[in-house]
Structures are given as C-alpha cells and as structure tokens.
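Peer 1: Predicted coordinates and the sequence they were generated for:
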Amino acid sequence: VRVAIQGVGSVGGGLARLLAKDGAVLTLADVDEGRAQALAGELGATAVPAEAILTTDTDIFSPNALGAILTEMSIAALKAKVVAGGANNQLSVREDGARLHARGILYAPDYVINAGGIINVGLEYLGQGDEAEVKARIARIPERLIQVWDESDRSGEPSSDVADSIAKRLIGR
C-alpha cells in the first residue's frame, strides 16, 4: 500500500512508523522539510516538498497537519483513492465532501476517525468514563466508520454528510 503523509509531527510521524513496520511505501511531507527528510531517511521512505504531497500518486492520502487542506483545487489535483488522516477540519467547506465523493475518493471524516480524544474528554467531563469504558468506545470507531461508508454507499450521499447525519442522531438533534 502506498501512503502519502502530510505532516510528520507526533501524529503523522507515529503513523509513518507504524505503516513502515507493516511494509507500506511511504511518501512524507512537512512544512519543516528537514523533519520530513530525517524521518524518510529513518524509515526508507521518500520525502517531497509540502506543496507536492497532494499530487503524489498514492493509494491513501493522510493529512495530519493543517486544517482546510481539502479544497476545490486540491481535491481536483488529488491522486489518492482514499483520504484518512489525523488533521482536524480537513474539508475547507462542506461541499468539498461532495467533491471527494463525486471523484470516487473514499473519505474517512476527520471527526469520526479521530474521535478517541473527544470520547476520552467527554466521558471524563461527564464522570461516566473509566478506562475500560473509554477503551471500549474507542474500539468501536472502525465499526462506526464502516457504518458511515455503508450508509454512504446505500444513499449515494458523501461520507461527510452521512457522518454529520449520524452525529446529529446520536446527540439528539
């Protein structure tokens, strides 16, 4: 599997190390080019300038740095089949989810795939979360993501819109 990782700080760098252990072919980029080059050297990956990562021919694009990275222009240039990453607020505007969908790019909505932190904080704040409960809910994230994709397939709606609808149902809005 070929993965292009934008942002190789703690999240993106950790992801790169895990994927390298599993044999993924990695392309790395960071605004700190030296950091990307150092990690690429460590992992046997390729480093590219930050502005080149979106046009890298890859299977998965993983944004792990800047928000609003997925715009009308960047989506048109994207060569990945899947977008899944740790950055918050990846879509510049709501319509960008539909743009990804129209191009046949499988999108893992950021607040679904990255729900672990908010689950932990939310349960702690509400006084309802011991460690076992937090871990159990985090373990259900992949199942929730599959639910989003399945509903997107059935309805023809972008996964980002489906995730929004599910979130509204879950919080009673």
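Peer 2: Okay, I see it.
Peer 1: CA only for contacts and neighbour counts going forward, please
Peer 2: OK.
Peer 1: Now do the contacts for residue 88.
Peer 2: Residue 88 sits next to 66-67, 110-111 when contact means Cα atoms under 8 Å, 6 or more residues apart in numbering.
Peer 1: okay, now the one to match up with it:
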Amino acid sequence: MTPFDHPEFDDHEQVIFVRDAEVGLFGIIALHDTTLGPAAGGCRMQPYASHEEALRDVLRLSRGMTLKNAAAGLPLGGGKCVIVADPARADKARLLEAMGRHVQALGGRYWTAIDVGVSPRDADAIARSCDYVFCKASEYPDGFDPSNFTAWGGFVAVKAVLRRLFGDESPAGRRIAVQGLGGVGRELCRLLREAGADLVVADIDQAALRRVVEELGAEPVDPARIHAAPADVFAPCALGGVLNDRTIPELGARAVCGLANNQLEAPRHAQALQARGVLYAPDFIANAGGVIGASAPIWGGPDRAAAMRRIEGIGPTLDAIFARAEAEGLTTDEVAQRMAAERLAAARAARPAA
C-alpha cells in the first residue's frame, strides 16, 4: 500500500520516508497542509508494531495539526514526524539528530517539536542538526516545562465544559477522571486539584500513578476501566483511539475533554457520543495550548505571559463550538472541523491569482 492509497491519506502535500542505516533510523515526515504557513507539529518516538501503523499515525496526526493550528488562529500549517523506536534507547540522541537532518533538508517548510517519547531536552538534541525546532528546553532557561502550555489549555477547556454542563465553570467538587499521567496529564491534575476538583486517575506506569495519588490525593483506577469511572468529565491524556465502539457505551462521565490527540477512533464516534448525550470537547481544540504557547519562535509571537493569555481563548472557542453544534444539529467535532476548514478556505481565496 502506498501513502496515496492509505485510508488516512487526506491530500497530504508531502509524505517522506526517511532512513539512516548507520544509526538505525526509520521515520516518516508528513506535511498535510501549508496554506496558512509552514507546517508545524511534534516528533513522536514510539516502537510501532509495524511501519503501516507508523504511517497511519503520522497521517492522522499531521492532519490533526492542520485543524488545530487553523482553529487556533495560528499562521501555521499542519505536519508531524514519527520515529519507529523505543524512546528508552541508549542512542536516542543519535536518532533524533538524524531525524533533524531530514527536517533541515526541508528548508523550513516543516518545524518539529516535542511529542510522545520526545521531551523538551530531546528537542535540543534535534536542534543540534536542525534550525527548525521549537519547544526546546533551552528556550526556557528558568526550567519552565513548555508542556505546561498544553496542560493550561486543557484546564481552560475543562472549565468551558463545566460551564456548558452546569452553568458554573468552577472545578471545585467536580469529579474528573484523568487517563495518562505523563508530564501533561500530571500538570492538568495539579491544576484541577488546586481548583478543588476530586481526581480519579489511571496510568500503566505505576510510578507515575503513585506520584499523583500520593501528591494530589487522587483515587487510582484500573487503566482498562478509567473511561467507565463515574465522573463529571473524562480527560484522556494518553494515546489516541480511546473513544471507540467498546468504550463509548461504557463511559461513566457526562463529558469528554482531554489532551490526547485523535481521541475518536473513527469520525463516526462523534455521532456515537452525541447519541449518548455525552458532551465532547474536540481534542484538537482542547489540546491546542501547547502549539499556541510554544510556537512563538516560528511566527514572532508574544512572550510567555502573553502566550498563557492567548491560550485562554480556547474557552470562548469551545463556547462557540458548543452553541453552534446545538443550533445547527451537528456534532461538536463537525463544527470544529468546519471552523478550521472555513479559515483555510478564506486563506486560499485570498491568495493572488497565479
């Protein structure tokens, strides 16, 4: 199967298979759309079971970045790259530098950053061979973790969901079920707990789970059943595809609002959520805080404090999506995608004739 025949291929502008036999690199770079500006999206390192699985992931993720950046009003297109490898490898830095050389060869059409398996410190390793990297640890010399941008956006999104459900955005006394306690999920938990929320949490990493349970007084749940835990909001913050034919009938929450990418296993699952009366905050809206805050080096945007304020715009965006979905009889995912598509169409229409 070629990328053109793949069911996740969506008129991607460029899909590049990269190889460096000397260091053992196999990766894929996907540029979905550069209408609004250079493609931007992270580098994911994961031991995919097959190259087909890696291709599916990078095609879906890159398209998601187009939607995310467009909906957020950023002058950026959508792209992503993946490295097929265990991020615990001792020679991880060599793989990252090798991928950096391939990104560099694109001459700025694509900017990469952090993602699953690639930390801000790892982004600095990529930057040793590439000028087109953002979200680097070295950009934040006081130790600030740029993944906190994503968590802050998630916190803003959860408040918008609570506002829609209850007419009151305060997390105090609300029960939030968080799946995935990496840096982003853990920081979201901290923000929610400080605001008075009761936390139900799960992670396959027992050390990460214990840390959140002990530090924040959270209730641990079996990772295979976190989606079914009784809660006001279910927040998926791990890998994608968690909303599917098996889990949606078992959901224990009134709403889904998390920071994982591609939470819907298939587009039809947005309709399944709506049919169950579950409010869904589209993932590429709720998790846009990271790219909003960290991409400033690309487009000369605001300082960190201004970035945090801009991320708060996720709340009004969700308010508008929820209202439009109700008025037009659409799913929230359909409305969010239409909003992004409308911005792309306007940009294309404004281009001077060739």
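Peer 2: Good, I have the coordinates. Not measured: the values here are computed from a predicted model.
Peer 1: what about the equivalent of residue 344 of structure 2 over in structure 1, how many neighbours?
Peer 2: Using TM-score structural alignment, the equivalent of residue 344 of structure 2 in structure 1 is residue 171. Residues within reach of residue 171 of structure 1, counting by other Cα atoms under 10 Å, total 7.
Peer 1: aligned partner of residue 5 of structure 1 in structure 2?
Peer 2: Using TM-score structural alignment, residue 5 of structure 1 lines up with residue 178 in structure 2.
Peer 1: mind listing what its match touches?
Peer 2: So residue 178 of structure 2 contacts 185, 189, 199-202, 226, 234-237, 258 (Cα under 8 Å, 6+ apart).
Peer 1: any idea how far it lies from residue 65 of structure 2?
Peer 2: 23 Å (Cα to Cα, to the nearest Å).
Peer 1: same thing with residue 77 of structure 2?
Peer 2: When distance is defined by Cα to Cα, residue 77 of structure 2 is 7 Å away from residue 65 of structure 2.
Peer 1: Which residues are in contact with each of those two?
Peer 2: residue 40.
Peer 1: tell me which element the closest residue in space to residue 151 of structure 2 that isn't next to it in sequence is part of?
Peer 2: Ranked by Cα to Cα, 6 or more residues apart in numbering and with sequence neighbours excluded, the top spatial neighbour of residue 151 of structure 2 is residue 188, at 4.9 Å. Counting by DSSP states H and E, the element that carries residue 188 of structure 2 is helix 183-194.
Peer 1: For that helix, which helices and strands make contact with it?
Peer 2: Helices and strands touching helix 183-194 of structure 2, by 3 or more Cα pairs under 8 Å, 6 or more residues apart in numbering; DSSP states H and E, are helix 147-166, strand 175-179, helix 206-216.
Peer 1: if we can go back for a sec, count of neighbours near the residue nearest to residue 151 of structure 2?
Peer 2: For residue 188 of structure 2, the neighbour count with other Cα under 10 Å is 26.
Peer 1: Can you tell me what it aligns to in structure 1?
Peer 2: So residue 188 of structure 2 corresponds to residue 15, using TM-score structural alignment.
Peer 1: any idea of the angle the helix or strand that the helix holding residue 188 of structure 2 is followed by forms with strand 175-179?
Peer 2: Of the helices and strands lying after helix 183-194 of structure 2 in sequence (DSSP H and E), the nearest is strand 198-202. With axes from the mean of the first three to the mean of the last three Cα atoms, to 10 degrees defining the directions, strand 198-202 of structure 2 sits at 20 degrees from strand 175-179.
Peer 1: Would you map the strands across structure 2?
Peer 2: 14-20, 25-33, 39-40, 43-46, 77-84, 110-111, 175-179, 198-202, 219-220, 231-236, 253-256, 279-280 (DSSP state E).
Peer 1: Check whether residue 59 of structure 2 really touches residue 30, as I assumed.
Peer 2: Yes. Using Cα atoms under 8 Å, residue 59 of structure 2 makes contact with residue 30 at a distance of 6.4 Å.
Peer 1: Who are the contact partners of the residue of structure 1 positioned farthest from its centre?
Peer 2: Distance from the C-alpha centroid of structure 1 peaks at residue 127, with 28.8 Å (Cα atoms, centre = their mean). Taking Cα under 8 Å, 6+ apart as the definition of contact, residue 127 of structure 1 has no neighbours.
Peer 1: State the distance from it to residue 40 of structure 1.
Peer 2: Residue 127 of structure 1 is 42 Å from residue 40 of structure 1, by Cα to Cα.
Peer 1: Also residue 70 of structure 1?
Peer 2: 24 Å.
Peer 1: quick one: buried residues of stretch 222-242 of structure 2?
Peer 2: Using 16 or more other Cα atoms under 10 Å as the test for burial, stretch 222-242 of structure 2 gives 226-238, 240-242.
Peer 1: residue range for that stretch in structure 1?
Peer 2: Stretch 222-242 of structure 2 covers residues 49-69 of structure 1 once aligned (TM-score structural alignment).
Peer 1: and the matching stretch, how far out from the chain's middle?
Peer 2: Centre-to-centre, stretch 49-69 of structure 1 and its host chain are 10 Å apart (Cα atoms, centre = their mean, to the nearest Å).
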